[in-house]
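Asker: predicted model and sequence follow; I will ask about them next.
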Amino acid sequence: MTKMIGKAGALIALVLAQPLLAQTVATPVVDTEGGQVQGVEQGGIDAFLGIRYAAPPIGALRFMPPEKPERWEGVADATGYGAPCMQLYSASGPNASEMTRQIQTIFPTSTEAKIDNEDCLFLNVWTPEAGDGGKRPVMVWFHGGGYSYGSGGWPAYNGRNLAEKGDVVVVTVNHRLNAFGYLNLARKFGEDYAASGNVGNLDLVRSLEWVRDNIAAFGGDPDNVTIMGESGGGSKVSHLMAMPSADGLFDKAVIQSGPGVYSGKPDEAADYADRILAEAGVETLEDLSALRSEELVDAVRLATPAESAMGRGPQFGPIADGTIIPRDPFLPAAPEQSRDIPVLIGYNKDEMTLFLAAQPWFGRLTDGTLQAMTSAMGPEAIGAVEAYRAMYPDYSPTHLAAIAMGTRFARGTYLLADQQSRTASAPVYVYRLTWETPIGGGMLRSPHTLDIPLMFDNAAESAVFVGTGDDAKTMADMMSDAWIAFAKTGTPSSELLPEWEPYTTADRMVMELDVEPRLVSDPEKVIRELPRPEQ
């Protein structure tokens, strides 16, 4: 009865403050280190959106490590997402198709640019019941978009279904991106800016400290935290495994289509920063302080070659500075601090179709144009095309080109898994998503990000991407089962899967995720063993 009265009182306050939410039900008020917050129920799950986990990184805190937020007065509104960081990418363009625009409804990269802000250090929490004293596993998600765009508020990342299905607490996080999170100013402005090239990753550490100190009030167990991420988010997870400041803040790691084996190099990052500052007309600290966020974004665009979007040029991301990130995360070996962390890692069969589908040549390649394209790309591409032609004789030249362009996902996954399994005391589990989405007549096959709505159990909400058939539901049931089981026990399992054996360099067992899943040994051995270009 007390809980019902409390919720009724909270609802009255919420409705008075926000008339448009009159049909909603408020959550209990939860006290955090920053102050009290109140969210809104989503289908019986308590959702707290836009909770501030660090002080605004503006003014004197711009380019500086994150700090705890000052405690606020009253009850903070946690019914809407916080702003994403300033964005550097727009998915719309002259070659955008109706299908890619539809997919943007669950990965709204263009929309983020309309609401982005430097004041972006917010997180979101979904829990079956806040304040009930529960000790549920906590699943913390770090968004994709490389290190340049994205947020934890994308619809595909909504944690409601996962929280309900698994009786877990789900957290998604915004953090500083691109020049706001990874601009190496140490060489130009000295020791005070020593951390500037890595503050975006330090934001992630701060979010995990917030989880450690506050998640119990939301019904979560701070001693059972799994960090997860896809694409750039997978790289963020990989780097957190090697950051001394993150040691002890999580218990398991999930890396999806984003193995972070290498870090950026400080000198290269400093050169890139110098070009950006030159475009912005920044010479002094006074100039830097006066620089508006929009001017910095414009300067980045002017200083960045167009081909950088495909990985052939300067990139934003964490740097191995010897302190915050001591070295490349998984070279020459896996990080010693994470030897006891169970790892679930994998990739999708046709990663690059999502990026290439809007290209004018997609679906139009002939064997001759494929040969010309791969010859221009070099021996690795030629070897990959021939290997995939043998594996998939029904693939068109377009799909052979696309799958060959995505070998870095497969090869990086196996390299990281090899390194971790060689020294870790905890198991490594590897998957390969081979189920193909039927949308667009099946033209995307198993593209980048297809795993996200499946493991989040958001297939119905993501029908524009996964289709509406029974197969999509089966895949979502299977993958969300496995991810929840991994968060709870450190072993991915589901009644829909065969027994999932750990990966070792002796047998390299990989779970191929399809409507009829199977455990196979070293399914892309030829690709894994292609000569690796020097980094």
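Answerer: All right, it came through fine. Residues are numbered from 1 along each chain as shown.
Asker: for the rest of this, base every contact and every neighbour count on C-alpha atoms.
Answerer: Will do.
Asker: which residues are in contact with stretch 434-448?
Answerer: If you take Cα atoms under 8 Å, 6 or more residues apart in numbering as the criterion, stretch 434-448 is touched by 99, 257, 348-354, 357, 433, 450, 464-467, 472, 475, 512-515.
Asker: I misspoke; the intended subject was stretch 406-421.
Answerer: By Cα under 8 Å, 6+ apart, stretch 406-421 touches 257-261, 330-331, 333-335, 339, 345-347, 350-352, 384, 427-428, 430, 503-505, 524, 527-528.
Asker: just give me how far that stretch sits from the chain centre.
Answerer: 17 Å (Cα atoms, centre = their mean, to the nearest Å).
Asker: how about the longest helix seen in the chain: buried residues?
Answerer: Counting by DSSP state H, the longest helix found in the chain is helix 470-489. Of the residues in helix 470-489, 471-488 count as buried by neighbour count, 16 or more other Cα atoms under 10 Å.
Asker: name the helices or strands packed onto it?
Answerer: Contacts defined by 3 or more Cα pairs under 8 Å, 6 or more residues apart in numbering; DSSP states H and E place helix 470-489 against strand 136-142, helix 160-166, strand 220-230, helix 451-455.
Asker: one step back: of the contacts of stretch 406-421, just the buried ones, ChimeraX syntax please.
Answerer: Buried residues within those, by 16+ other Cα under 10 Å, are selected in ChimeraX with:
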select :257,258,259,260,261,330,334,335,339,345,346,347,350,351,352,384,427,428,430,503,504,524,527,528
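Asker: tell me which of the contacts of stretch 406-421 fall in helices.
Answerer: Reading helices off these with DSSP H, I get Ala384, Ile527, Arg528.
Asker: next up, a structure to set beside the first:
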Amino acid sequence: MDTVVKGTHGRVRGSIADGVHRFLGIPFAASTAGINRLRPPQPLQPWSGVRDATMYGAAPFQPAPPESAGTEWDTALAGEDCLNLNIWTPDPGSRGLPVMVWIQGGAFEISSTAAYNGTNFARDGVVCVVINWRVGADGFLDLGDGQANIGLLDQVAALEWVRDNIAAFGGDPANVTVFGQSAGAMSIGVLLSMPRADGLFRRAILQSGAAHHAIPTETAQRIGGFLADKLAVPQTREAMAAVPVQRFLAAQAEMKADLVARPDPARWGPEVVASSMLWQPSIDGDIIPRSPIERIAAGAGSTVDVMVGSNTEDWKLFLAITGVIAKVTERDLAESRSVDGFPPIGVYGLSAETALREYRSHFPGSSPGELLAAVETDWWVRIPALRLADAHAKAASATSARTYMYEFGWAAPGLGAVHAVEVPFVFDNLDTNSRLFGPLLGTNPPQELADTMHGAWVSFASSGDPGWPGYDLERRTTMLFNAGSEVVYDPRPWERALWEGVR
């Protein structure tokens, strides 16, 4: 069954299934082809007739795009018309429904909207939007020419489209919640601080990512120069845009291999060596005026309701699925040596001696690999989440905005409470056959936890209250999601103290 909606640029035809209206692949900006290659998003031109919106649109170019259509990836290959979004709504004829805009993760390098199905948000009265945005050098090439952070500008363009069009799909443009995970959450941490994103959302949920991942523009420009050298072209946007896409992507993969083989902080920058992410937001002085966490502490985003959290064993995922966790030795930690391309413990700011002493005392039965994973979890997501909650709660005390903290503690079989395992619970989609998330869930993931967590996200988007007390610097109230969820108070005091002045 079809359903037609008229937006500001023209009409789109979606489909209806199980009472939910679905619109896929709607463009929110112009094609990135030709003169628009490697440039900020350009305005979309209106179309005549009715545009089909029953199939996923193109994914953004990325170093390892899918080779064919599949249920976990966009059903078209990566392409120039990648600035598109998907919508699930209970009824386009409704008025004033809360809106949730999902910003997906992928280390600022990979991306696919089709892994995220908003049906169950629509089932529960929310208009759910999932957006594409450019990744890798396409999204984060900084050449010092005033055109940095294009991927973030894509996100802003999508939010502006939502502001101007979502009422036609039943949503309230004044009640938009952005939510995202990993690099998506890191993006939201930046958006909270970005002048150009001011006023585009009322609430924000940051899952395993906060407001720390942005690099100095000098570092970003040096990496841009390395890419130009790899491509053997002048360090200009015009010259690099003229390079065939597949060669452009292959050069990024070659640079990543260089970084892993020679993780020299003097060459790449300490932030890049620690994260192994070549392409990430650049503090360019314009789009990102200064460090996002510093701007939030100074009051940016203080009128936005914020919920932020991480998973108990978050970064253990990557050591575990590669098998490296079993290879790390005490000597590797003590001498701060990298193992199979994973950064040495010393790059995270704590001395190896201090890290070993403190983490061993609090996790006495852990293997060396598990200790490294605990340090990585704190550096990547837990401490940034705590710093964001502290900064926002303090700044928002002068406004009516609220701050909430959570931790996800359900242990996936054989892995633990690792990175991304909370996502299917948030979407209330415990499909163990899913190629992306299914392997994390085991055979019998608890539906009650999905009911609780999904319900909290819907409640927060609807009213600003997820169902537990707000966070302040005195009690640090935190909801611990698990098979039996409960409120806890200041659950990470020693980590906060250990990383003070470091992270």
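Answerer: Nice, thanks for sending it over. From a predicted model like this one, the values you see are computed outputs, not experimental measurements.
Asker: tell me how the two chains score on TM-score.
Answerer: Put the two chains on top of each other and the TM-score (TM-score structural alignment, normalised by the length of structure 2) is 0.87; 473 aligned residues with a Cα RMSD of 2.7 Å.
Asker: what are the boundaries of the strands in the stretch 301-450 of structure 2?
Answerer: With strands called from DSSP state E, counting those that start in this stretch, the stretch 301-450 of structure 2 shows them at 305-311, 403-408.
Asker: which residues of structure 1 does the last one align to?
Answerer: Counting by TM-score structural alignment, strand 403-408 of structure 2 falls onto residues 428-433 of structure 1.
Asker: quick one: the matching stretch to structure 2 mean distance?
Answerer: Here stretch 428-433 of structure 1, set against structure 2 after superposition, deviates by a mean of 0.7 Å using mean Cα distance after the TM-score superposition for structure 1.
Asker: show me what contacts Glu160 of structure 2?
Answerer: Applying Cα under 8 Å, 6+ apart, the residues contacting Glu160 of structure 2 are Leu200.
Asker: show the contacting residues for the residue nearest in space to the middle of structure 1.
Answerer: By Cα atoms, centre = their mean, structure 1 has its centre lying nearest to Gly233, at 2.4 Å. If you count contacts by Cα under 8 Å, 6+ apart, Gly233 of structure 1 has them with Trp141, Phe142, His143, Gly144, Gly145, Gly146, Ile255, Gln256, Gly258.
Asker: hey, where'd the strands end up in the stretch 101-250 of structure 1?
Answerer: So, for the stretch 101-250 of structure 1 - with DSSP E, counting those that start in this stretch - the strands run 122-127, 136-142, 169-173, 220-230.
Asker: make a markdown table out of the ones you listed and add distance to Asp298 of structure 1.
Answerer: Shown next, in a markdown table, are the strands of the stretch 101-250 of structure 1 (distance: least, Cα to Cα, whole Å):
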| stretch | distance to Asp298 of structure 1 |
| --- | --- |
| strand 122-127 | 24 |
| strand 136-142 | 26 |
| strand 169-173 | 25 |
| strand 220-230 | 27 |
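Asker: which one of those lies nearest to Arg389 of structure 1?
Answerer: strand 220-230 (27.4 Å; Cα to Cα).
Asker: got the buried residues for the closest one?
Answerer: So strand 220-230 of structure 1, judged by 16+ other Cα under 10 Å, has buried residues Gly220, Asp221, Pro222, Asp223, Asn224, Val225, Thr226, Ile227, Met228, Gly229, Glu230.
Asker: and stretch 309-316 of structure 1, by the same measure?
Answerer: In stretch 309-316 of structure 1, counting by 16+ other Cα under 10 Å, buried: Pro314, Gln315, Phe316.
Asker: quote the end-to-end distance of it.
Answerer: Taking Cα to Cα, to the nearest Å, the first and last residues of stretch 309-316 of structure 1 lie 11 Å apart.
Asker: repeat that for stretch 495-503 of structure 2.
Answerer: By Cα to Cα, one end of stretch 495-503 of structure 2 lies 10 Å from the other end.
Asker: report the buried residues of that stretch.
Answerer: Across stretch 495-503 of structure 2, burial judged by 16+ other Cα under 10 Å covers Glu495, Arg496, Arg503.
Asker: distance from that stretch to the middle of the chain?
Answerer: Its chain's C-alpha centre and that of stretch 495-503 of structure 2 lie 23 Å apart, by Cα atoms, centre = their mean.
Asker: quick one: contacts of it?
Answerer: Gly349, Leu350, Asp378, Trp379, Ile383, Pro384, Leu386.
Asker: what sits against Leu302 of structure 1?
Answerer: Counting by Cα under 8 Å, 6+ apart, Leu302 of structure 1 has contacts Ile276, Glu279.
Asker: which one in structure 2 is aligned with it?
Answerer: Counting by TM-score structural alignment, Leu302 of structure 1 corresponds to Glu254 in structure 2.
Asker: equivalent analysis for Gly467 of structure 1, please.
Answerer: Using TM-score structural alignment, the partner of Gly467 of structure 1 in structure 2 is Gly442.
Asker: my guess is its match meets Thr432, correct?
Answerer: Yes: the criterion here is Cα atoms under 8 Å, and Gly442 of structure 2 meets it with Thr432 at 7.0 Å.
Asker: more neighbours: these two, which one.
Answerer: Higher neighbour count among Gly442 of structure 2 and Thr432: Thr432, with 17 against 14, using other Cα atoms under 10 Å.
Asker: ok, back up a step: I'd like the helices and strands packed on helix 470-489 of structure 1 laid out as JSON lines, including distance to Ala246 of structure 1.
Answerer: Converted to JSON lines, these look like this (distance: least, Cα to Cα, whole Å):
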{"stretch": "strand 136-142", "distance to Ala246 of structure 1": "14"}
{"stretch": "helix 160-166", "distance to Ala246 of structure 1": "24"}
{"stretch": "strand 220-230", "distance to Ala246 of structure 1": "11"}
{"stretch": "helix 451-455", "distance to Ala246 of structure 1": "24"}
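Asker: chain center to stretch 372-385 of structure 2: distance?
Answerer: Distance, stretch centre to chain centre, for stretch 372-385 of structure 2: 16 Å (Cα atoms, centre = their mean).
Asker: and that stretch, which residues are buried?
Answerer: Buried residues in stretch 372-385 of structure 2, defined by neighbour count with 16+ other Cα under 10 Å: 372-385.
Asker: nearest to Gln62 of structure 2 among these?
Answerer: Trp380 (22.9 Å).
Asker: please identify the buried residues of stretch 320-339 of structure 2?
Answerer: Applying 16+ other Cα under 10 Å to stretch 320-339 of structure 2 flags Ala320, Ile325, Val328, Asp332, Leu333, Ala334, Ser336, Arg337, Ser338, Val339 as buried.
Asker: who's in contact with it?
Answerer: Contacts for stretch 320-339 of structure 2 (Cα under 8 Å, 6+ apart): 319, 340, 343-346, 352-353, 356, 368-370, 372-373, 415.
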